[in-house]
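A.B. asks: Predicted model and sequence follow; I will ask about them next.
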Amino acid sequence: MKKSKYNINTGRMLDHFLRKNNIAKSSLASDINRNKVSVLQYTENVSIQTGILIDICYALKYNFFQDLANALPKEFNHGVVIEPEKATKEQEQQALLAQLQEENKVLKIQNELLMKMKL
């Protein structure tokens, strides 16, 4: 697997957490329904699949994703991810708003012209 130059070593992060909190790999393996060898591999690999990491977060009641987010540069944007159906609705609302604003401009111009014609 090709490694990114921006990689954050999640295996080392997990290993450090387990050692710091004196948690046996076999205990974690049991909690996430995997064998001890798998957990050993997670700690030795530089990357862990997000689905597995979520299971680990729930088992250990610890948010590794927050640690990953904190490791990124501070200038990176963050916030709530918009779900596709919400994004579509928001895009439709934005398009409608733009259309109404354009119509408003046209009506203002027409109104000004009518007012000048009456004078």
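C.D. replies: Happy to help now that I have it.

A.B. asks: C-alpha from now on. contacts and neighbour counts both.
C.D. replies: Will do.

A.B. asks: By residue count, what's the longest helix in the protein?
C.D. replies: helix 84-118 (DSSP state H).

A.B. asks: So which bits of that helix are buried?
C.D. replies: Buried residues in helix 84-118, counted by 16 or more other C-alpha atoms under 10 Å: none are found.

A.B. asks: Contacts for stretch 27-41 next, please.
C.D. replies: 25-26, 55-56, 59-60 (C-alpha atoms under 8 Å, 6 or more residues apart in numbering).

A.B. asks: ChimeraX command for the buried members of those residues?
C.D. replies: Entered in ChimeraX, the line below selects the buried ones among the contacts of stretch 27-41, by 16+ other C-alpha under 10 Å:
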select :25,56,60
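
A.B. asks: The structure to be compared is supplied as follows:
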Amino acid sequence: MIKNITITGVKYELNDTTKKYVERKIGGLGKYLPRHSRKSVTADVKIKQIDNTGGNKYEVEVIINVPDKKITAKDSTMNVLAAVDIVEAKLNGQVRKYKDDVLAHVGSSRGILAKLKRGLGRR
């Protein structure tokens, strides 16, 4: 769970349901982060209302600061909660990729050792 989430509204009044929804969705991405970075991760959420001629449009931008990297995603739709869902899906893939890059793969050297053991066993 991401604890440090800053939610700001630009030309948009934040209400309790939107805040809780954003905290649940974006905060839930913390379970996909490596354990060493969970303590120092912060998230900045900006919700902007764009006035169109056809109606209101909402743009959601999320910046997650993890050690040595910034993960960002942005989307705009006619509904705030739908935009949060889309951004959360985008961030999910990026966070998983970050975890794969940061963590050492335990099984990567196992193939070499197995070949060495097989070679020694034949003699």
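C.D. replies: Yep, it's here. Computed from a prediction, not measured in an experiment: that's the story for all the values here.

A.B. asks: Can you give me the TM-score here?
C.D. replies: The TM-score (TM-score structural alignment, normalised by the length of structure 1) is 0.31; 62 aligned residues with a C-alpha RMSD of 4.8 Å.

A.B. asks: list the helices and strands the longest helix of structure 1 packs on?
C.D. replies: The contact analysis (3 or more C-alpha pairs under 8 Å, 6 or more residues apart in numbering; DSSP states H and E) places helix 84-118 of structure 1 against no helix or strand.

A.B. asks: ranges for the strands of structure 2?
C.D. replies: Applying DSSP state E to structure 2 gives strands spanning 4-10, 42-51, 56-66, 69-77.

A.B. asks: For the second one, which helices and strands make contact with it?
C.D. replies: In terms of contacts (3+ C-alpha pairs under 8 Å, 6+ apart), strand 42-51 of structure 2 is packed against strand 4-10, strand 56-66.

A.B. asks: Just say which of these is most tucked in.
C.D. replies: Ranked by mean neighbour count, those are led by strand 56-66 with a mean of 19 (mean count of other C-alpha atoms under 10 Å).

A.B. asks: Please point out which parts of the helix or strand that contains Val37 of structure 1 sit buried.
C.D. replies: Using DSSP states H and E, Val37 of structure 1 sits within helix 36-44. Across helix 36-44 of structure 1, burial judged by 16+ other C-alpha under 10 Å covers 36, 39, 42-44.

A.B. asks: quick one on the thing from earlier: most widely separated two among the contacts of stretch 27-41 of structure 1?
C.D. replies: Ser26 and Asp55 (14.8 Å; C-alpha to C-alpha).
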